[in-house]
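Q: Structure here, sequence nowhere to be found:
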């Protein structure tokens, strides 16, 4: 019984390591990063008022294994951090206090954007 338990634990460890390595490799893919950046820029422009520019400062794999895009708008007026889903949609976004307000139509639901 102990032997079976050790084998199962070893399998989970090996498979978990392979899964993490595969998702890390995706972060090195320029096309993946470009899609995440474009989706984030479209989301910000579609859902917030008075956005003249969106600057991406970093794209990285967060502690939970997901993709995070960070940046600022309007030449540093406000900053954001966005969690990106597997389909490159924005799953969550955190903004600074100085970030522009959401558009009226986008308060209760996310406005349509290209991702």
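A: That came through fine. Worth saying up front: this structure is predicted, and the values here are computed from it rather than measured.
Q: okay, CA-based contacts and neighbour counts for the rest of this
A: Will do.
Q: for residue 67, what are its contacts?
A: 27, 59, 60, 61, 83, 84, 85 (CA atoms under 8 Å, 6 or more residues apart in numbering).
Q: ditto for residue 47
A: Taking CA under 8 Å, 6+ apart, we find residue 47 in contact with 102, 103, 106, 110, 111.
Q: now those residues in JSON lines, with distance to residue 18?
A: Conversion of the contacts of residue 47 to JSON lines gives the following (distance: CA to CA, whole Å):
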{"residue": "102", "distance to residue 18": "40"}
{"residue": "103", "distance to residue 18": "42"}
{"residue": "106", "distance to residue 18": "39"}
{"residue": "110", "distance to residue 18": "35"}
{"residue": "111", "distance to residue 18": "37"}
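Q: Put this next to the first one:
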């Protein structure tokens, strides 16, 4: 199923996902992002890969803030100060 989001939405989702990961996780060298998609429940999500091998999925609230993130095997650890509560992004 192809999702047709306007360029502004695509840009906002990509920038937010990238910023969240860079500001909350250690040793992030590269971030590759796929196209945003709508989940079966209707939320906006984006999938990607960090450092060429660790998969993730970010789910967004309606205001484009991060609702949750699912991390695959080998994903970098969080910064110590971001373990209890997400750091600003």
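A: Received, thanks. In this text, all values refer to a predicted model and were calculated from it rather than measured experimentally.
Q: Overlay them and tell me the TM-score.
A: Once the chains are laid over each other, their TM-score by TM-score structural alignment, normalised by the length of the second structure reads 0.91; 87 aligned residues with a CA RMSD of 1.3 Å.
Q: about what we covered before: take the contacts of residue 67 of the first structure and map them onto the second structure. Which survive?
A: Among these, those whose aligned partners also touch in the second structure, counting by both residues aligned by TM-score structural alignment, their matches' CA atoms under 8 Å, are 59, 60, 61, 83, 84, 85.
Q: Inside strands: which ones of the contacts of residue 67 of the first structure?
A: 59, 60, 61, 83, 84 (DSSP state E).
Q: Just the buried ones from the contacts of residue 67 of the first structure, in ChimeraX syntax?
A: Provided next is the ChimeraX selection string for whichever of the contacts of residue 67 of the first structure are buried by 16 or more other CA atoms under 10 Å:
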select :27,59,61,83,84
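Q: Looking at the contacts of residue 67 of the first structure, spot the one nearest residue 11 of the first structure.
A: residue 61 (24.1 Å; CA to CA).
Q: need the helices for the second structure, in chain order.
A: Here the second structure has its helices, by DSSP state H, at 7-24.
Q: what residues are up against the aligned partner of residue 59 of the second structure in the first structure?
A: With TM-score structural alignment as the criterion, residue 59 of the second structure lines up with residue 83 in the first structure. Taking CA under 8 Å, 6+ apart as the criterion, residue 83 of the first structure is in contact with 66, 67, 68, 69, 90, 91, 92, 93.
Q: With distance to residue 9 of the first structure as extra columns, can I get these in a markdown table?
A: Listed next are the contacts of residue 83 of the first structure as a markdown table, based on distance: CA to CA, whole Å:
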| residue | distance to residue 9 of the first structure |
| --- | --- |
| 66 | 24 |
| 67 | 27 |
| 68 | 30 |
| 69 | 34 |
| 90 | 34 |
| 91 | 32 |
| 92 | 33 |
| 93 | 36 |
